[in-house]
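**Student:** mind looking at a prediction? Sequence and model below.
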Amino acid sequence: MRLFLTTCFIALASVISLAQSTGRRAKSAIYSASSDWQKVTLKATARLTTTSKTAVVSPSVTQLSDRMEATSAGPSSSANIDFRPAFVGDFATNRNGWRSGNRGDYNYQIGMGRYSVRKLNVRTQQVAFSAVELPVDINLNKADIFTIKVDVLADSGQVPTGGILFGVKDSLNYNAFMLNVKGEVSIIRVANGRTFSDYMSGDYFSPGVSVEKNRNRLMIQRKGDTIRFYINNQEIRTSPYQFKILSGNGIGIMASGYWTSFQKLSVTLGL
C-alpha cells in the first residue's frame, strides 16, 4: 500500500510540474508574439507616417513652386506674344463718340454696323469730316507696325467717294487716303489747312489696281520706316512711301458723295 501511494504521489507531482512548465511556455509564447506584433506595428506606422508626410508635403511644395513659376513666367510671356492693342469701329452704337445728326451740309448716322454720311446740300463744296482720338495704348507715331482698314460703300452702281483719315490732330491737320467717283485715289497730308506735296502729292491719280463699284476696302500699313497703301488687298502703284511723323493720333472718315457708308473700321498694332 505504501509503495502504491508513493508511486501515485510521484506521478501526480510529475503531472503538476509538466502543467506548470507548459503554462510558462505558453505565456512566454503569447508575450513574445504580442511583443513582435507591437514592434511590427510601430515600425509599419512609423514608415507609413514618414511616407504619408512625404506624399502630402512634397507634391504640395512642387505644385506651389510650379504655380509660382507659372505666375512669374507664364502670363507675362503669353501677354508679350498674344496681346495686340486694337481699336474697332463696329458702328453698332456710337460708343466712340463719332459726329452724329445734322452737321452743316451733311447728316451723320450710326447703326446696324454702318456709319452713313448723306449730303443735305447737293451744291455744297464742303467735305464731310468726322474723327475720334485713338486710345493711349495705340500710338501711330510710336508703333513700328500698324494696320488701318475700312470698307467704303456707295449707292448702287457708284464708286464710293470717300476714304480714311489717320494721324488726325484736328480738321486742319491730318492725313487721308481717298477715292473719288472715277475710281482714282489720293493720298493727302494737310498741315494748318494747307495740302503739302513734299511726299504725298494730294492729287487724284489712277491707282493701277482694280477699283470696284459699291464697295472697296482701303488699307494702310506701316512697317518701320515705310507706309503702304492698298485697295482690296492690292498695293497701289505709288506705294510704298516713307513714313513721316503724323501731326496727331486720331482716326476718322471723309466723304463728299451724295451717300457714303463705312463699315469694319479697325486699327491694330503688330502683325
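**Tutor:** On my side now, so go ahead. Numbering: from 1, shown residues only.

**Student:** okay, CA-based contacts and neighbour counts for the rest of this
**Tutor:** Will do.

**Student:** measure S78 to T71 for me?
**Tutor:** 11 Å (Cα to Cα, to the nearest Å).

**Student:** same check, this time on W37
**Tutor:** Applying Cα to Cα to W37 and T71 gives a distance of 50 Å.

**Student:** same thing with N233?
**Tutor:** According to Cα to Cα, N233 stands 41 Å off from T71.

**Student:** again with R47
**Tutor:** 36 Å.

**Student:** which SS class is S65?
**Tutor:** What DSSP: H, G, I helix; E, B strand; the rest coil gives for S65 is helix.

**Student:** can I assume E212 sits in a strand?
**Tutor:** No - E212 is assigned coil when assessed by three-state DSSP, not a strand.

**Student:** quick one: contacts for it?
**Tutor:** V159, G183 (Cα atoms under 8 Å, 6 or more residues apart in numbering).

**Student:** mind running it again at 7 Å?
**Tutor:** V159 (Cα atoms under 7 Å, 6 or more residues apart in numbering).

**Student:** repeat for L140
**Tutor:** N249.

**Student:** make sure E69 is indeed in a helix.
**Tutor:** Yes - counting by three-state DSSP, E69 falls inside a helix.

**Student:** which parts of stretch 108-119 are buried?
**Tutor:** Residues Y108, Q109, I110, R114, Y115, S116, V117, R118, K119 are the ones in stretch 108-119 that count as buried (16 or more other Cα atoms under 10 Å).

**Student:** which of these sit farthest apart?
**Tutor:** Maximum pairwise distance among these (Cα to Cα): 16.1 Å, between R114 and K119.

**Student:** tell me which of the buried residues of stretch 108-119 fall in strands.
**Tutor:** Y108, Q109, I110, R114, Y115, S116, V117, R118, K119 (DSSP state E).

**Student:** okay, pairing it with this:
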Amino acid sequence: MRPYVLITLITLLAVNSFAQSSARRQKPVIFSASSDWQKVTLKPTARLQPSRPTSAATNPADANTSPAPTVTVPPAQPDRTAPAEVVSTAPPSPYANRPSAPPVSPNETVTQPTRTGSSGASTSDFRPAFTGDFATNRNGWKAGIKGDYHFQIGMGRYSIRKRNVNTQQVAFSYVSLPPDINLNNADLFTIKVDVMADSGRIPTGGLVFGVRDSLNFNAFTLNGKGEISIIRVANGQVFSDYMPGDFFSPGVPIDKNRNRLTIRRKDGGLYFYVNEREVRTSPYPFRTLSGNGIGMITSGYWTSFQKLSVTLGP
C-alpha cells in the first residue's frame, strides 16, 4: 500500500511542475483599440525577466467611452539574432483642426505696417530729395567776394551782403540738382526756402528755379515793400506770357525779418505760397523749365537764406 501511495504523490508533483512550466510560456499578442491599432510582436528568448506593466496608447477621442486595456510586456535580454520588433501607429493630434496663428521662426523678422499720411504716401522713409543745409558748402554754392557782393556760408545760413550800395548788379547763386531729380519730369514737387533780413525789415530776394544759367530761369521773390514777383527770364529778358513779370501785392500778410517762400507743382499747375498761404494769383500753368538748377537771388543790402529743400512727391 505504501509503495502505491508514494508512486501516486510523485506522479502528481511531476504533472504540477509541467503545468506551471507551460503557464509561464508567453505567446505573441495582437491588440486593437477602436479605429487606431498597434501591433506588438514578441519573440521568446532563453530567459525571461520579471514583467513591468506598460500602458498602451489610446485614442483621445475614445477617452470618454471606455478605458484602454493594459498589455503586460516582459522585457527580454538582448538577442543579436532575433531582436524584439515593435510597430505602432500614433493617434492623430486632438488640435489638428483648431485654427491658430502661424508660428514665427526665431530667424524671421516681423514687419510692422508702414505709416502713411493723409494723402496715402509713405512717411516712414520719405525724405527731401535735395537739401541746402548751409552748414558746409558741400553743394558748391558761390562763396567769397564775387563782384559787388560777399557770399558767405556757415552756421546753417547762406548770407549775401552788398559791398557797393550803388551797384546795379543782382546777386545770383545757383547749383544744378542731381541727375535723378528732374523738375520737368516730376509730376509733384515742392521747393521751400526761408528768407531773412536785418531786424525790422522785410527781406529782399527769393528763389530761382528751373535755372539753365544766369540768363534763363524762373524766380519767386519779395521786395522791401512787401510785394512779390513771379517771373520767367529767357536770354536775359523778362517775359509776362503767363507769369506777371512784375511786382504786385500778394494778398497775404508779409512778415518782417523772416518769410518762407514755397513753390509746389501739382495737377499740372504751379502754386505759390508765402508763409504757407497761397498768393492771390496762384496757380499758374506749368510750362517746361529752361533748366534744372535751383538757387537764390537778391538785391538787398543783407539777405540770408535757410532751410532750402526740394522734395519730390506730395
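**Tutor:** Okay, I see it. Since this is a predicted model, take the numbers as computed values, not measurements.

**Student:** just put the ones in strands among the buried residues of stretch 108-119 of structure 1 in CSV and tack on distance to R237 of structure 1.
**Tutor:** Below are these laid out as CSV (distance: Cα to Cα, whole Å):
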residue, distance to R237 of structure 1
Y108, 33
Q109, 34
I110, 34
R114, 30
Y115, 29
S116, 29
V117, 29
R118, 31
K119, 31
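
**Student:** what lines up against I145 of structure 1 once you look at structure 2?
**Tutor:** I145 of structure 1 maps onto L188 in structure 2 when the alignment is built from TM-score structural alignment.

**Student:** also N192 of structure 1?
**Tutor:** Per TM-score structural alignment, N192 of structure 1 is aligned with N235.

**Student:** name the nearest residue to that match, sequence neighbours excluded.
**Tutor:** L215 (4.9 Å; Cα to Cα, 6 or more residues apart in numbering).

**Student:** now do Y273 of structure 2
**Tutor:** T262 (5.0 Å).

**Student:** OK, contacts around the residue most central in space within structure 1?
**Tutor:** For structure 1, F83 is the residue whose C-alpha lies nearest the centre (Cα atoms, centre = their mean; 4.5 Å). Contacts here follow Cα under 7 Å, 6+ apart; on that basis F83 of structure 1 touches nothing.

**Student:** and it, how far from R2 of structure 1?
**Tutor:** In this view, F83 of structure 1 and R2 of structure 1 are 118 Å apart by Cα to Cα.

**Student:** same thing with K264 of structure 1?
**Tutor:** Going from K264 of structure 1 to R2 of structure 1 by Cα to Cα gives 133 Å.

**Student:** where along the stretch 101-250 of structure 2 do the strands fall?
**Tutor:** Secondary structure of the stretch 101-250 of structure 2 (DSSP state E, counting those that start in this stretch): strands at 130-132, 144-146, 149-154, 157-162, 171-176, 189-196, 205-213, 216-222, 228-234, 237-239, 247-248.

**Student:** out of these, nearest to K266 of structure 2?
**Tutor:** strand 189-196 (7.3 Å).

**Student:** summarise which helices and strands the closest one is packed against.
**Tutor:** strand 258-266, strand 302-312 (3 or more Cα pairs under 7 Å, 6 or more residues apart in numbering; DSSP states H and E).

**Student:** so what touches the first one?
**Tutor:** Outside strand 258-266 of structure 2, the residues that touch it by Cα under 7 Å, 6+ apart are 187-197, 203, 270-275.

**Student:** could you identify the buried members of the residues you listed?
**Tutor:** By neighbour count, with 16+ other Cα under 10 Å, those hold 188-197, 203, 270-275 as buried.

**Student:** which one is D151 of structure 1 nearest to, not counting chain neighbours?
**Tutor:** With Cα to Cα, 6+ apart as the criterion, D151 of structure 1 has its nearest non-adjacent residue at 4.3 Å, and that residue is R217.

**Student:** if we can go back for a sec, number of residues surrounding the residue mapped onto the residue nearest to N235 of structure 2 from structure 1?
**Tutor:** Taking TM-score structural alignment, L215 of structure 2 has L172 as its aligned residue in structure 1. L172 of structure 1 has 13 neighbours, counted by other Cα atoms under 10 Å.

**Student:** hmm, L172 of structure 1 is touching L165, no?
**Tutor:** No - L172 of structure 1 lies out of contact with L165 (Cα atoms under 7 Å); the separation is 11.9 Å.

**Student:** which residue is the nearest non-sequential neighbour of W259 of structure 1?
**Tutor:** Closest to W259 of structure 1 by Cα to Cα, 6+ apart is R118, at 4.5 Å.

**Student:** structure 2: which residue goes with that neighbour?
**Tutor:** With TM-score structural alignment as the criterion, R118 of structure 1 pairs with R161.

**Student:** N16 of structure 2: which element?
**Tutor:** helix 2-23 (DSSP states H and E).

**Student:** average distance between that helix and structure 1?
**Tutor:** Mean deviation of helix 2-23 of structure 2 relative to structure 1 after superposition (mean Cα distance after the TM-score superposition for structure 1): 2.4 Å.
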